[in-house]
Every structure is written in C-alpha cells, then in structure tokens.
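> Sequence plus the predicted model coming up.
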Amino acid sequence: MAPIGPASVLAPSVWERLREHTPARIGLGCCGVGLPTAALLRFGLAHAQARDAVHVPLDTAALVHALRDDGWPEPLVLHSRAGTRRDYLLRPDWGRRLDEASVRLLQKMRGHGPSPDLVLVVADGLSALGIQRHAVALLRAIRDTQAPDWVAAPPVVVEQGRVAIGDEIGELLGAQMVAVIIGERPGLSSPDSIGIYLTYRPRVGCRDAQRNCISNVRPEGQDLITAAKRLMWLAREARRQGCTGVALKDLSGLPLTGAIALDAADMPKTLTNQRR
C-alpha cells in the first residue's frame, strides 16, 4: 500500500471537479470515522443558514417599498391568524386563514371594480429570506409575461402565511385564480428557495391536489424568468380548461433548471460503469 502523506491528502481529486457542477455533498472524504473538518464546518454553516431562514421575520415595510418603486399599485398587507412566529410554526392551521382585520379589509374591497383574473399573493412561508431576495424580481417577470387584457389586483403581502391562505384571499376578492408566491422549507443548500402555487376558482377548503406547484425558484434552481413563463402558461391553460392541479398537466416544454453537462472523463470509473 502506498504511504499516505500530505501530498496525497491534498492532491485534487475527481470529486472536486464533480463538485463544481452541483451543490450536493458528494465525495466529502473522511477523517478516521468522521468527516474532514472543512466539510463538517460547511455543513454546520448550511444548517445554521437553514434555521435562520425559518426564524428570521419578513421585512414587510422594505418589501412593500420595493414593490412601490417597481411600479406596482399600493400592495395590500394582510396577516394570518398566527400572531407570532412561534404560533405560526406550532399551529399550521392558523397560518392558512386570515385574521379578522384582514378579512374585513378584503370584504370592503370586493365589488369595487371587476373581479380580478389573477391575484398575486406573496407570503413569507418558511423562508422569508427567499421572499426578501427574489419576490420583487419574480413579480416583475410575471408582470412582463402576463396578458395585457387580464384584470389584475394589487399585489397582496401576507405575514405568517401558508399556501392555503391564498384560497381565502381569492374567494373574498372573487378572483378567477390566485398564485401564492411563498418561501419554501429551506434545505441545506437552498435556504432562499421560493415556490409558486396556482389555484383555479380558489375557495376555503381547496385541497393541494387542486393546485399546480412550481418549486425551487431561485437563481441556482429554476430561474425567475422561466418560472414566470411557466406560471403564465399554466394560468392561460387553467382558464381554457377550467381547472388546476392534477387535472392540468405542465406541457409548456420549459426547462426545470439549467442543464448540467458532464464529460465522462470527469466521472469516477465506478460511476461510468454504473451508467453503462
């Protein structure tokens, strides 16, 4: 057996080239029965970032200000029945319904003008970080892709909201469709990912099977422009077919994420053998 010295420990491996193509934790190596120190520290950092993404509150004032500066009409700021972040995490059902003040506000608005074709709801969800970073740019991409003859409502910002809260908002506004843009549960390589949930004829009590989900929306996943195009393709088809969810298939042909091309020379022999 060849001796193991500093040169062999530090020599670049084929796994380093593979790691350039993915954020997944592959080929980390070992130090005795544990991970090398550098890999362990990176894991600890990713875990802390994921925990922070869940607990850090949404800066609603900054988000509303950014939407105004981007040319949107005055956003509606609503709140779920979860009064605190602790309530939100312990009682998911409270995050699915609006508080009384928010319900009264939407009830006053209904009937003033035509019913909207699509309501865009922005909720903090489980990653306010993702919403803070990407929501304004995503809404801009949606606006640029949306049909000009559609009746649009002002954007709605919900604090301590979950996906189903869009059902009540859409029902109270008499909307044909609602798209909830929400911070997704963070992973160890994606603390700022957001998802889009489209529901046709929203009403309280809709099931998840009645929604179409566009997930992993972030620059490193499904880019914002592609996600916006996918949403509007689904929305147009939802109007034509009168449904969303399992009854509406995504036949847009749009890519889910950027293609990753790997040369066979960059892959360990064990992997190339498996491919065959």
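Everything's here; your move.
> hey, let's count contacts and neighbours off CA atoms from now on
Noted.
> Helices of this protein, start to end?
With helices called from DSSP state H, the chain shows them at 6-10, 14-19, 37-55, 60-69, 85-90, 100-109, 128-145, 165-173, 224-241, 269-275.
> got the buried residues for the third one?
By neighbour count with 16 or more other CA atoms under 10 Å, helix 37-55 contains the buried residues 43, 46-47, 49-54.
> One more: stretch 97-105?
Buried residues in stretch 97-105, counted by 16+ other CA under 10 Å: 97-99, 102-103.
> One more: stretch 106-119?
Neighbour-count burial for stretch 106-119, counted by 16+ other CA under 10 Å, picks out 106, 115-119.
> Need the residues that contact stretch 231-247.
The contact list for stretch 231-247 (CA atoms under 8 Å, 6 or more residues apart in numbering) reads 142, 145-146, 177, 196, 198-201, 208-212, 214, 248, 250, 252.
> Return the residues in contact with residue 64.
74-75, 157.
> For the closest residue to residue 39 other than its chain neighbours, the count of nearby residues, please.
Spatially, and ignoring its direct neighbours in sequence, residue 39 is nearest to residue 28 (6.5 Å; CA to CA, 6 or more residues apart in numbering). Residues contacting residue 28 under the criterion other CA atoms under 10 Å number 14.
> For the closest residue to residue 195 other than its chain neighbours, which residues are in contact?
Counting by CA to CA, 6+ apart, residue 195 lies nearest to residue 215, which is 4.3 Å off, once chain neighbours are set aside. By CA under 8 Å, 6+ apart, residue 215 lies in contact with 184, 193-196, 222.
> Sitting in strands, which of these do you find?
Judged by DSSP state E, strands contain the following of the contacts of residue 215: 194-196.
> Mind putting these into JSON lines with neighbour count?
Shown next, in JSON lines, are the ones in strands among the contacts of residue 215 (neighbours: other CA atoms under 10 Å):
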{"residue": "194", "neighbour count": "33"}
{"residue": "195", "neighbour count": "23"}
{"residue": "196", "neighbour count": "26"}
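> from the residues you listed, which is closest to residue 164?
residue 196 (11.8 Å; CA to CA).
> Would you mind measuring from the closest one to residue 109?
Separation of residue 196 from residue 109 (CA to CA, to the nearest Å) stands at 25 Å.
> circling back to that earlier point, now distance to residue 167 too, for the contacts of residue 215, in a markdown table please.
As requested, the contacts of residue 215 are exported to a markdown table (distance: CA to CA, whole Å):
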| residue | distance to residue 167 |
| --- | --- |
| 184 | 18 |
| 193 | 22 |
| 194 | 18 |
| 195 | 16 |
| 196 | 14 |
| 222 | 25 |
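> okay, pairing it with this:
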Amino acid sequence: MSKELQHSNQVQEDPWSSLRAFTTARIALGRTGTAIPLREVLSFRLAHAHARDAVYSKLDITLLMEQLQPFHTGTLLLHSSAADRQEYLQRPDKGRRLDTESVNTLHTLPAALLQKDVAIIIADGLSATAMNIHTLPLLTQLLPMLKAAGISTGPVCLVEQGRVAIGDEIGTLLQAKMTLVLIGERPGLSAADSMGAYFTFNPKVGNTDESRNCISNIRREGLQYDTAAGKICYLLQEAVRLQLSGVGLKDNYEAAGRLNT
C-alpha cells in the first residue's frame, strides 16, 4: 500500500471534537479523506436500528402493572381504535380515539373514581421502550409531589397504540379537570427512549395542540426525573390557578424556584 493511500485512510479529527463531551448530537465526526469515518457510519446504522426497534416496541403491561401497584392508584387497561401497530402507524386518527371496549370500561366506572383533578395516562406512542424504562422513576418522583400539592389523581390508564390526543377522550369520560399523558416520543438518532409529558386543562375531544403543554426529552441522558416531575407539578398547579393550559400558560418553573430560595 502506498504512503499516499495509507495517509488518505487515516481519520482526521475535527477541531470541534472536544464539544462532543457536552452533547450526544452527531457533531465533529471527523473524516477519512472526503468520507465519514467507518466507525461513525456503523454508529449511525446502529442508532437507526435502535430507533426502528423503538417504534415497534410494545408496552410491558405485566411489568408496568407490578410497578404501579405500590402507588395504590388503581390501573385501567385501555386500547385505541388502531387494531395493531401497522394500522397505528398508517392511521394516526385511530390512535387518538379509544376502541368501543375501552369506552365501555370508562362508562361503567364507579363515581368515586371520577372528577379528579388530573387523569394520568401512560401511552406507548412511538417508543414503548421509553415507557417501560422511565414510567416508574418519573412517577416515583411525581405522585408524592402531586399529593403534597393537593392535586387528586384517579386510576392510571395504560393505553396501547395511543397518541397524545387520546387523553382528551379519556379525560372527558373520567370527568377530570386535566389530563397528563406520558408517552414515548418519536425516536431520534441519538435518543430512542425519550418520554414526553403532555397535559391539557379541560380535556375534550377536538382539542388541538395549542391547548396543551409539553415537557420533552425525559430520560437519564436528558431531562432528569426530579426536574421533570417538579416542572409537571408546578405547571399543573398553575393550570388550576389560571384555569387554562397551552400557549397561555408559561413555564416559569426555574424563575419560581429562584424566587423561593
């Protein structure tokens, strides 16, 4: 092999390579000649495979039921109108509405389980992997905060093949003031297990996205559980105080924290 060819195959580090310590984004990849180094090509393919796996992952119902039991909230198993994953991906509208059996389940609940401040919904979304990993750590932080704040919760709803807007129908049938939908976010090429938290004041079918608030990237490498739980609890309290959610509700959680210290 000629020296010229050997030299062209060497990986040339990027001047920004030190910044990779602060982000998982694909920056400062370096180069081999005019190409991306092989290690980065393989890393990209692995991340893409993880993302595809996340989209087709399933809620571990048995695990989640066991994890939720110590909270004594009660659990409801529900399903969207999407019959399977293929239909869920091809028909987003069906992921936003409950199937007939689930509607009947909510219609027959005793009055003691209705009219709570917030209905908590756990949905697979586009990464059930995220929900299997992060549901317990987040709720361990969040539920005591809600109780201390005087925010009442009903049974936790586990929803298969669900999208964010399915919380509107569930909240309406539970006659809840608010819904909190914890859902697996669309996986990216640096995070296949990200959880999002969407909450809506006065949930009703037909609500659009400007009526919701979102806290995103809840995971060990992103927004930490204690911070996410604090933000959620703060914003739910503000939603009750102001009687609204969405674009009219501003996230002043950090500012409020500084004022209280």
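Here it is on my side, so go on. All of these numbers come straight from a predicted model, not from anything done at the bench.
> Could you identify the most distant pair in the buried residues of stretch 106-119 of structure 1?
The distance between the two most remote of these (CA to CA) is 16.0 Å, for 106 and 117.
> Spatially nearest residue to residue 159 of structure 1 (excluding sequence neighbours)?
Excluding its sequence neighbours, the residue lying closest to residue 159 of structure 1 (CA to CA, 6+ apart) is residue 79, at 4.9 Å.
> which residue in structure 2 lines up with that neighbour?
Per TM-score structural alignment, the equivalent position to residue 79 of structure 1 in structure 2 is residue 79.
> you'd agree its match is up against residue 166?
No - look at residue 79 of structure 2 against residue 166 with CA atoms under 8 Å: they stay out of range, at 9.7 Å.
> Give me the common contacts of these two.
Joint contacts of residue 79 of structure 2 and residue 166 (CA under 8 Å, 6+ apart) are residue 98.
> what about the two, which has more around it?
The residue with more neighbours, out of residue 79 of structure 2 and residue 166, is residue 166; 27 against 23, by other CA under 10 Å.
> got the contact list for the more buried one?
By CA under 8 Å, 6+ apart, residue 166 of structure 2 lies in contact with 80, 95-98.
> swap in residue 33 of structure 1?
So residue 33 of structure 1 contacts nothing (CA under 8 Å, 6+ apart).
> rewinding a little: quick one: the residue nearest to residue 159 of structure 1 and residue 166 touch, right?
No - Residue 79 of structure 1 is not in contact with residue 166 according to CA under 8 Å; the separation is 11.7 Å.
> still on that earlier bit, and the contacts of stretch 231-247 of structure 1, which of them are buried?
142, 145-146, 177, 196, 198-201, 210-212, 214, 248.
> what's the closest of the residues you listed to residue 60 of structure 1?
Nearest to residue 60 of structure 1 out of these is residue 196 (CA to CA; 18.9 Å).
> could you measure the closest residue to the closest one other than its chain neighbours against residue 164 of structure 1, distance?
Distances taken as CA to CA, 6+ apart place residue 181 nearest to residue 196 of structure 1, at 4.6 Å, with adjacent residues excluded. Residue 181 of structure 1 sits 11 Å away from residue 164 of structure 1, going by CA to CA.
> thought residue 54 of structure 1 was touching residue 186?
Yes - in this structure, residue 54 of structure 1 is within contact of residue 186 by CA under 8 Å, at 7.3 Å.
> list residues touching both of these two?
Common neighbours of residue 54 of structure 1 and residue 186, using CA under 8 Å, 6+ apart, are 126-127.
> which one of residue 181 and residue 164 of structure 1 has more residues nearby?
Neighbours were counted for residue 181 of structure 1 and for residue 164 using other CA under 10 Å; residue 181 has more, 30 against 23.
> Test my guess that that one contacts residue 197.
Yes - using CA under 8 Å, residue 181 of structure 1 is in contact with residue 197, at 6.6 Å.
> Quick check, central residue of structure 1?
residue 194 (1.4 Å; CA atoms, centre = their mean).
> okay, now the closest residue to it other than its chain neighbours: neighbour count?
With sequence-adjacent residues excluded and distances taken as CA to CA, 6+ apart, residue 194 of structure 1 is closest to residue 183, at 4.3 Å. Counted with other CA under 10 Å, the neighbours of residue 183 of structure 1 add up to 33.
> OK, contacts around residue 183 of structure 1?
Contact partners of residue 183 of structure 1, counting by CA under 8 Å, 6+ apart, are 123-131, 192-195.
> ranking these by neighbours, who comes first?
Per-residue neighbour counts (other CA under 10 Å) across the contacts of residue 183 of structure 1 peak at residue 194, which has 33 neighbours.
> list the contacts for that residue?
By CA under 8 Å, 6+ apart, the contact set of residue 194 of structure 1 is 127, 130-131, 181-184, 215-218.
> do that again at 10 Å, thanks
123-131, 133-135, 138, 181-186, 214-218, 221-222, 224 (CA atoms under 10 Å, 6 or more residues apart in numbering).
> Please apply the same query to residue 19 of structure 1.
Going by CA under 10 Å, 6+ apart, residue 19 of structure 1 touches 25-28.
> hmm, try it at 8 Å
So residue 19 of structure 1 contacts 25-26 (CA under 8 Å, 6+ apart).
> With residue 14 of structure 2 instead?
Contact analysis of residue 14 of structure 2 by CA under 8 Å, 6+ apart lists 28-31.
> Can you redo those as a markdown table, where the extra columns are distance to residue 259 of structure 2?
Formatted as a markdown table, the contacts of residue 14 of structure 2 follow (distance: CA to CA, whole Å):
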| residue | distance to residue 259 of structure 2 |
| --- | --- |
| 28 | 39 |
| 29 | 42 |
| 30 | 45 |
| 31 | 48 |
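> Now which of the residues you listed would you call buried?
Among the contacts of residue 14 of structure 2, those classed as buried by 16+ other CA under 10 Å are 29-31.
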